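In: Have a look at this fold, sequence not included:
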């Protein structure tokens, strides 16, 4: 206890020392004498210093918009964005403000004084030893950079626009060195071109103009189609001539009629459809958005950053940390529907592998390419902010480089460290599993005994794959700040994105689809009550086992153990998806009517139909909000719930527009191209 008190007292004097040097620091970070190689920057900096001495407003704005040493550092308030707009809006003749967000590194200058290292470790929750902080640029981390940033100090500096990042770094480092020497710390900065901004009026590129023209055309076509639809229908009723309706409306304009597309979202589905899946799908897409909001929390500036890691100690917040498991539920549903539909087509002698694949490919790819086009062209034009490059522009560059890997659905394997639209790794994994699943499904149909044996072998092998990956790479078993950045990178690349590690939930889906097909076709035996009770007990036990073990692995105090991690990596997907599979089976077999009614609730059906559009577009909302953030936020449950509700609402609204203009018309076109005989 005394050591804690001593630590806090030293920390207090440490902060007081920094505060007392603040005014001197502000007046000295502009150092023209150091700018020996940049005459323009040196000249404008000298004018700036004279302006500060004469209390000229424009010069004071440049100093005012730069970061000061903030309070609350011991609570994790280690990022300060200054005033972005005040800086870049400042002008004086030819001098314009340039905003640079510098990475600040703090170390004890005297290694034999452990108390200072303890303070720095306390501020960063010990992550300064496990986090990539030095030279953290687009060339040294996964793109986009979704690694935790809880130990990286950041401060903003406003300088004349003629100054280059290296000039800013040299000037700032002199002041930081003086501050560090006064309190016994080694403080220095890194300034990168990608983190510097000036007010620019760059002309629109050809690609951006083309996208805007196409977007306006889509809106115009939808408006014209909606206006003329009723007139054509009325004329058809009078003349009883349906040729105009069939040729002009149905095949040409009808896919764009807004009222028709809206009805696709709101109308009731067939009673024969498996409506419980709507609820599972709706919850899953909500969890996807929660997961990506959580990733943003790991890099955004909070005045109480340490609270983020404190949450990991509380089991009540575990579902938020495990929201990334939602992709396994999507794979479960994908495997179940692929199996059910294929077996149904087999029984009706309508199965056509190439027709199914091409229909699915174009149904997914047209909306996907539209989203990629937005990222690669106009997205960067709609905002600005201290982290706009990292949050938005970097996506544009990745999509311009790698869009074709997305179109081929191999982006989760090829160049997975440079993803175009980060969440689309899932589409690659899902499409690959969709293509190979018929090998097992056909065996289950043609030779059930052999098929079941091969299924069991593949299922067992699928649980060994993630365990083997952990053994070979030492990867983290899930995304959590308790692991090193290198372990998280290995997790993302080899466990999260990598298709072989996603076989298990898809296999559970295949089993579920097979059972549901037997059930719906009347070829299944009635389950005894004891077996039903056993199903509920075992499925709940599987869920609790996966959650309990996961809580151990997200806890910041967890000490990495290779054997435990291998077991968890191999089993948790199977346990979690088996529970979900039982829920769906219980609903569809009539064993849980109340739960089935809940999951079939109309709002869930609405979100379920919109889920693909939400999936494609929600990261646009998150990236925009992250890139335009100007200041620190306060982290707590209510604040984050409010932020999530806003992000999800905007995501749904954007997805509705996308569905009406892009997804629904493309589905109609594809459906007309591949009509099954």
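Out: Nice, thanks for sending it over. Quick caveat: nothing in here was measured; it's all calculated off a predicted structure. Numbers count the residues shown, from 1 in each chain.

In: Every contact and neighbour count from this point should use C-alpha atoms.
Out: OK.

In: could you point out the longest helix in the protein?
Out: Scanning the chain for the helix with the most residues, using DSSP state H, yields helix 206-239.

In: so how far is residue 325 from the spatially most central residue of the chain?
Out: Nearest residue to the geometric centre of the chain (Cα atoms, centre = their mean): residue 292, 3.8 Å. The gap separating residue 292 from residue 325 is 12 Å, by Cα to Cα, to the nearest Å.

In: sorry, back to before: next, the contact list for the residue nearest to the centre of the chain, please.
Out: Residue 292 sits next to 619, 622 when contact means Cα atoms under 8 Å, 6 or more residues apart in numbering.

In: Okay, one more to line up with it:
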């Protein structure tokens, strides 16, 4: 059937196209090479290159009714075909037939550019009779028989990085090279000092340690290694700990060395001096796993499932699929906002106590700067890595939905640098999943204001907090009602629809609609840091609290399914749910934290305080930033669609997770932690925290 279409195209095309080359704006080289290919494929014993090119064309497959409409063809096979004066070039022709939009992969000579391919396909359809190089869907599957083409896109077999790509790759290499050089420097200093230590000096060192700590270790160690603290011995160099030169560069290299950044990365300490807040690690990691699971399911659904409609029916039919639906999944983001507010309030209050109970402008600047240098190095690294990958990797046919968004980095990188990317139009966000960092920092900047009013006047603070919570709730409700938005953006909502764009642009990434959970986190952090006695005094109070908490969580998940879909007109239930569900979710998580802190967590506290969560929490920030890169690379390298089954998606999730965890350890110690540890002292220069 397909070969018959090619033959018809040959018979009519070879006669008609050369005569109209000038009017069609198709180069003579393109026409001649195309004619050579078509002539060869029509032979009784065609040459191998022609067979490869023809075989690389996208063919109509089964399960069109279930969503298998794209015909990607074979990109690598097309590129491997080499004719007498040309090579195979893989192009995608984007078509519409009735309500179905799809693309077809074709293999044409590389002497034809995208405009010429589009011209030839259009000329083939409208000028050469009823035959078509790309056969339409038969009428038994699609009511409309007429095809409309709106774009042709060719994927090059070569990479050509521009100046911005080279700059990004240089930044990535530099950020990795500095810690490695610092590690070599530290090792060299330690080796030289070990070489200079005499037996007499070593014996004196061990005697000093014995006298001070009452114990002896078999290997040379600093006092900090013996008592498990960060205390340093004055003559540490004599005892085998490397004594670094006092220069600025040397101190920076020490902070960046792996000998420093690897310490504690796999420790099981909660990270808080009093050992509290251990449940936060479990909440953080379970929320992160939920997000990775949701992204692993959501991203392939956007464009490269061959049974998309079957997946949609399965997901929408059963609430048990909450883990693969993006609405409930991304309430985990509100959990992160809650934890961010709690920890920001606690951090600022502790800093105020250390500053003799004074909230000064300098303290606020330092508070914000520490947050900035905490998130930006790894953020910039991932942004540059993503841009570099775009220019270096030979992508497959399913890369096109993401390429435009990621290429916005070259024009709108400054939005990420200034942490205002969520305020830009949705189609201009560089590395789209980093919108959260901008939102988080904007919310973080409000913590000093609220803490100031808390210390100034409790009544004014309560009025301010209540007003902010009311305004963010009303903003979310009004935006939803006026724009007729769904209560969440499910993966079943088409990525490029106007509703999807409005949902992200006016609601999902904006601080005025997402501030509620962070505000509740600030209030929780202030309470837990300043409380004098326990709130829960009886078991019945704890039982009632757990009943309300679990009921709220169940209701929010259930209502997400009851209200799914786009309302035909402004809907009060949709607006109310949109305005209330995120603060209510945050309140329920707050109860879990409070109950665990006050001894009423039971087995839930044991689960959330499991020591395994601590090292995972240490790399959680890197996990959040890097896991979408693995998912997009996997999708972008696919040449064939993914078939949805529970087992397939489970393996995808586990594969992405293992790669994410391993890479996050490396990024944490090489990129993130050095800047966290580096602290500037006006008198001594850069020193380690």
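Out: Great, that's in hand. Because the structure is a prediction, the values reported are computed rather than measured.

In: Would you report the TM-score computed for these chains?
Out: In this superposition the chains share a TM-score of 0.83, using TM-score structural alignment, normalised by the length of structure 1; 610 aligned residues with a Cα RMSD of 2.9 Å.

In: Now the longest helix of structure 1: buried residues?
Out: Buried residues in helix 206-239 of structure 1, counted by 16 or more other Cα atoms under 10 Å: 208, 211, 215, 219, 221-222, 225-226, 229, 232-233.

In: do stretch 440-451 of structure 1 as well
Out: 440-445, 451.

In: Report the aligned residue range of structure 2 for it.
Out: Alignment note (TM-score structural alignment): stretch 440-451 of structure 1 is matched to residues 450-461 of structure 2.

In: Show which residues not belonging to the matching stretch make contact with it.
Out: Stretch 450-461 of structure 2 is contacted from outside by 345, 349, 359, 462, 464-465, using Cα under 8 Å, 6+ apart.

In: swap the cut-off to 7 Å and go again
Out: Residues outside stretch 450-461 of structure 2 that contact it (Cα atoms under 7 Å, 6 or more residues apart in numbering): none.

In: chain center to that stretch: distance?
Out: Averaging C-alpha positions (Cα atoms, centre = their mean, to the nearest Å) puts stretch 450-461 of structure 2 36 Å from its chain's average.

In: distance between the ends of it?
Out: 7 Å.

In: One more: stretch 344-357 of structure 1?
Out: Termini of stretch 344-357 of structure 1 sit 16 Å apart (Cα to Cα).

In: Pull out the buried positions in it.
Out: 344, 351.

In: rewinding a little: among the buried residues of stretch 440-451 of structure 1, which pair sits farthest apart?
Out: Comparing every pair within the buried residues of stretch 440-451 of structure 1 by Cα to Cα identifies 440 and 445 as the most remote, at 8.8 Å.

In: And whichever residue in structure 2 pairs up with residue 579 of structure 1, which helix or strand is it part of?
Out: In structure 2, the residue paired with residue 579 of structure 1 is residue 588, using TM-score structural alignment. Assigned by DSSP states H and E, residue 588 of structure 2 falls within helix 572-597.

In: what sits up against the helix or strand just after that helix?
Out: Sequence order places helix 602-608 as the next helix or strand after helix 572-597 of structure 2, per DSSP H and E. Helix 602-608 of structure 2 is contacted from outside by 279, 281-283, 596, using Cα under 7 Å, 6+ apart.

In: Let's see which of the residues you listed end up in helices.
Out: 279, 281-283, 596.

In: possible to save those as a markdown table with distance to residue 89 of structure 2?
Out: Converted to a markdown table, these look like this (distance: Cα to Cα, whole Å):
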| residue | distance to residue 89 of structure 2 |
| --- | --- |
| 279 | 55 |
| 281 | 50 |
| 282 | 50 |
| 283 | 49 |
| 596 | 61 |
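
In: quick check, nearest of these to residue 26 of structure 2?
Out: Nearest member of those to residue 26 of structure 2, counting by Cα to Cα, is residue 283, at 60.4 Å.

In: rewinding a little: looking at the buried residues of helix 206-239 of structure 1, spot the one nearest residue 70 of structure 1.
Out: Nearest to residue 70 of structure 1 among the buried residues of helix 206-239 of structure 1, with distances taken as Cα to Cα, is residue 208, at 40.1 Å.

In: Could you double-check that the closest one sits in contact with residue 378?
Out: Yes. Counting by Cα atoms under 7 Å, residue 208 of structure 1 does reach residue 378; the two are 5.3 Å apart.

In: which residues does the match of residue 579 of structure 1 contact?
Out: 549, 552-553.

In: C-terminal to the one helix or strand residue 200 of structure 2 maps to, which secondary structure element comes first?
Out: Assigned by DSSP H and E, residue 200 of structure 2 falls within helix 199-213. Note on helix 199-213 of structure 2: by DSSP H and E, the next helix or strand toward the C-terminus is helix 223-227.

In: Could you look up the SS state of residue 98 of structure 1?
Out: strand (DSSP: H, G, I helix; E, B strand; the rest coil).

In: How about the secondary structure of residue 384 of structure 1?
Out: Taking three-state DSSP, the label given to residue 384 of structure 1 is coil.

In: Neighbours of the aligned partner of it in structure 2, how many?
Out: Under the alignment (TM-score structural alignment), residue 384 of structure 1 pairs with residue 395 of structure 2. Neighbours of residue 395 of structure 2 under the rule other Cα atoms under 10 Å: 24.

In: Contacts only, for residue 395 of structure 2.
Out: So residue 395 of structure 2 contacts 636-637 (Cα under 7 Å, 6+ apart).

In: swap in residue 232 of structure 1?
Out: Here residue 232 of structure 1 is in contact with residue 245 (Cα under 7 Å, 6+ apart).

In: Repeat the analysis, applying 10 Å as the threshold.
Out: Applying Cα atoms under 10 Å, 6 or more residues apart in numbering to residue 232 of structure 1 gives the contacts 225, 238, 242, 244-245, 248-249.

In: Now do the closest residue to residue 571 of structure 2 other than its chain neighbours against residue 487 of structure 2, distance only.
Out: In this structure, residue 571 of structure 2 finds its nearest non-sequential neighbour in residue 481, 5.9 Å apart by Cα to Cα, 6 or more residues apart in numbering. Between residue 481 of structure 2 and residue 487 of structure 2 the computed distance is 10 Å (Cα to Cα).

In: Kind regards, and thank you for your time.
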